[in-house]
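In: Show me how the following folds:
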Amino acid sequence: MKSFTSMLLGLLATCLFTYSTNASVILQYHHVSDDTPKSTSISPQQFAKHMQYLADNDFTVLPLNEVVDAIKQQQPLPNKSVVITFDDAYLNILENAKPILDQHQFPFTIFINPGIVDKGSPHYLSWSQLKAMADDGVMIANHGFEHESWTRVPKDTNFNTWLAQKIALLKKAEAKIKTETGQSWQYFAYPYGEFSPRIQQLLEQNQFIAFSQQSGAVGQDTDLTSIPRFPASQPYDKLSSLKDKLHSLPLSVTLSDQDAQTIYTKGALKNVTMTINSDDIRTEQLNCYVTSVGKQPVKWLEDKQLSITFTETLPSGRVRSNCTAPSISQPGRYYWYSKPWFILNEDGSWYPH
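Out: Just a heads-up that it's a prediction; the model follows:
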């Protein structure tokens, strides 16, 4: 039988870690269809399996604003809570996803491009459909006026002038959403998931909350200008891998100003250093995987500071490092942190979308 002292220490450790291990997970979808590009699609059948898993395993599906408000107010996030989001306002969200979500009474958010909605494409939701969904409790948020990257500055363009134009268009989109749906959350999902520290600063100055596309759970230390979301469409739609993500915990990491940068020319980024802000991870089991180059060797410089020197040149395109480590206090659950980089071609040009 355990001694009273050991039991007390165990209880104390559990109490200390409970605050830090509460987490939410935000899922990102695009199309819910069998007939759309696989890279941005999940079949209605597989989407139904995702939602049924949430229902069967006691997950709490929350509206996006409740999670954002909890972070703002530094309140504990409900454990095993999930948010469901869609990008791009495709018609199949209404036709194929909403009936499944309504069956479970799950709230959700759609990030839209008002300029695209204005064009009246039969593949996109119309303003009348979006208004009806908003009246039914669906959150409608901002994905930019058009679906244009916030990092790709056109040649021969003044950077500051370009930034001012981007903010003006973002505010125009927000105003249009409010006019057409009655909602204005000041939530913005980066098109293509591309952003930079300068863009993050600008959005914070203009009181926008921003959502990215790198993986990871959400916690009280989450940066409100790059809130992670787990892509859940193909090829990440397998329920076996999604289960681990739904049970993941937010790994709080601090980066220097240099290591926080996101845009590099191919060959320029050779290593990254980060400080882990957690006492609840098994450091000897922390692993980091990088897009196209696989598992990378981790070198601990100090008690909580580590460095990764890439074993290969990172490829052009959207590249991510996913670092995970087991939780001490919650066996079977993993802390997760993802760092995105946008690697330009060797001549400094942008890779295709």
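In: contacts, neighbours, all on C-alpha from now
Out: Will do.
In: Test my guess that Asn142 contacts Ile112.
Out: Yes - at 5.5 Å, Asn142 and Ile112 qualify as touching, with contact defined as Cα atoms under 8 Å.
In: for comparison, sequence B:
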Amino acid sequence: MVRGTIRKIYLFSTVALLLFLVASLFVGTKPVTATRHRPQNYTDIPVLNYHKVDTLYHSLSISPEEFEEQMAYLHENGYHAITPDQLMNYLNRGKPLPDKPVLITFDDGYLDNYTNAYPILKKYGFTATIFLVTDLIGNDPRFMNWDQVREMQKNGFIFGSHTASHAVLTKLPTEEALKELVSSRQKIASELGRAPRYFAYPTGAYNLAVEELVRTAGYTAAFTIRYGQAGVSSDPYALERIPIFKSAKTFRSFLIRLNGAPLLERLGIIRN
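Out: I've put the predicted structure just below:
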């Protein structure tokens, strides 16, 4: 009861903040006219971006308790986890999605994704997409091994590429960058029986030349860490996500980021 009351207070204060921001946004501004037709009932899609779920302090980590609180909120409020295929079919062809869709993603493939996040996601009936640094999978104790990855795949989890070595592609010569993309994709295909269709940029670094390399390597779409929601106006090789960071008020921050993404992105008042 107390927990539910606290959540309601958080949600109320979050909505109040967003209403204030909406009002301030349109004071003294001209109406914005849409430049692209959107289908009836169209909505942008939140793509959550996690890294680590553990008790060790790290700027990219949240605790298992915090992660469960967030997943419980999504479950209790009617959200449905979707796959990247569902997202792209919706954006490209208007194929219907379940009510309140959310794409849950993790970067890197840390072991705690399996030991801590995986049981919580299963508890609430969610799946996720994990972008793997393939040279580290099975070779570094901080990361998952391929048996764990295969187990998660059998339970509906999707795996994409995060390069072979977590290389910053914008800093590499073209040939080396392409090798990172291709070798990672080939490794995942050999271990999981299917080539990954989706990619996430290490450190979020990309440019038009790197986007073209990702396309050349055979990927269908790619995700950034640029704050926002994925929509019909998004570049399929630069899809926005909502990064979830450790903070003094992680759950409140989570609510604000989840519910206020389009407005906060436009105002430019939230960091990636």
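In: Any idea what the TM-score is?
Out: The TM-score (TM-score structural alignment, normalised by the length of the second structure) is 0.78; 234 aligned residues with a Cα RMSD of 2.5 Å.
In: Report the buried residues of stretch 193-201 of the second structure.
Out: Applying a neighbour-count criterion of 16 or more other Cα atoms under 10 Å, one finds 195-201 buried in stretch 193-201 of the second structure.
In: scratch that, stretch 107-127 of the second structure is what I was asking about
Out: Within stretch 107-127 of the second structure, the residues scored as buried using 16+ other Cα under 10 Å are 107-114, 116-118, 120-121, 124, 126-127.
In: Need the residues that contact that stretch.
Out: 49-54, 64, 67-68, 71-72, 75, 80-83, 104, 106, 128, 130-133, 137, 141-145, 148, 152, 155-158, 162, 166, 200 (Cα atoms under 8 Å, 6 or more residues apart in numbering).
In: Which two among the buried residues of stretch 107-127 of the second structure are spaced furthest apart?
Out: Of all pairs drawn from those, the widest gap by Cα to Cα lies between Asp108 and Tyr124 and measures 22.8 Å.
In: residue contacts, the counterpart of Met71 of the second structure in the first structure?
Out: Using TM-score structural alignment, the equivalent of Met71 of the second structure in the first structure is Met51. Residues near Met51 of the first structure by Cα under 8 Å, 6+ apart: 100-101, 104.
In: just Ser183 of the second structure next, same as before
Out: 163-164.
In: and it, what pairs with it in the first structure?
Out: In the first structure, Ser183 of the second structure lands on Lys172 (TM-score structural alignment).
In: and the helix or strand that match falls within, how far out from the chain's middle?
Out: In this assignment (DSSP states H and E), Lys172 of the first structure forms part of helix 159-181. Computed by Cα atoms, centre = their mean, to the nearest Å, the separation of helix 159-181 of the first structure from the middle of its chain amounts to 22 Å.
In: Pull out the buried residues from it.
Out: Buried residues in helix 159-181 of the first structure (16+ other Cα under 10 Å): 163, 166-167, 169-177, 181.
In: Which residue, neighbours along the chain excluded, lies closest to Ala81 of the second structure?
Out: Val102 (5.0 Å; Cα to Cα, 6 or more residues apart in numbering).
In: same question but for Ala177 of the second structure, I mixed them up
Out: Nearest to Ala177 of the second structure is Leu169, by Cα to Cα, 6+ apart, at 5.4 Å.
In: Now check the one you found against the first structure: what is it aligned to?
Out: Checking TM-score structural alignment: Leu169 of the second structure goes with Trp150.
In: neighbours around its match, how many?
Out: Neighbourhood size, Trp150 of the first structure [other Cα atoms under 10 Å]: 19.
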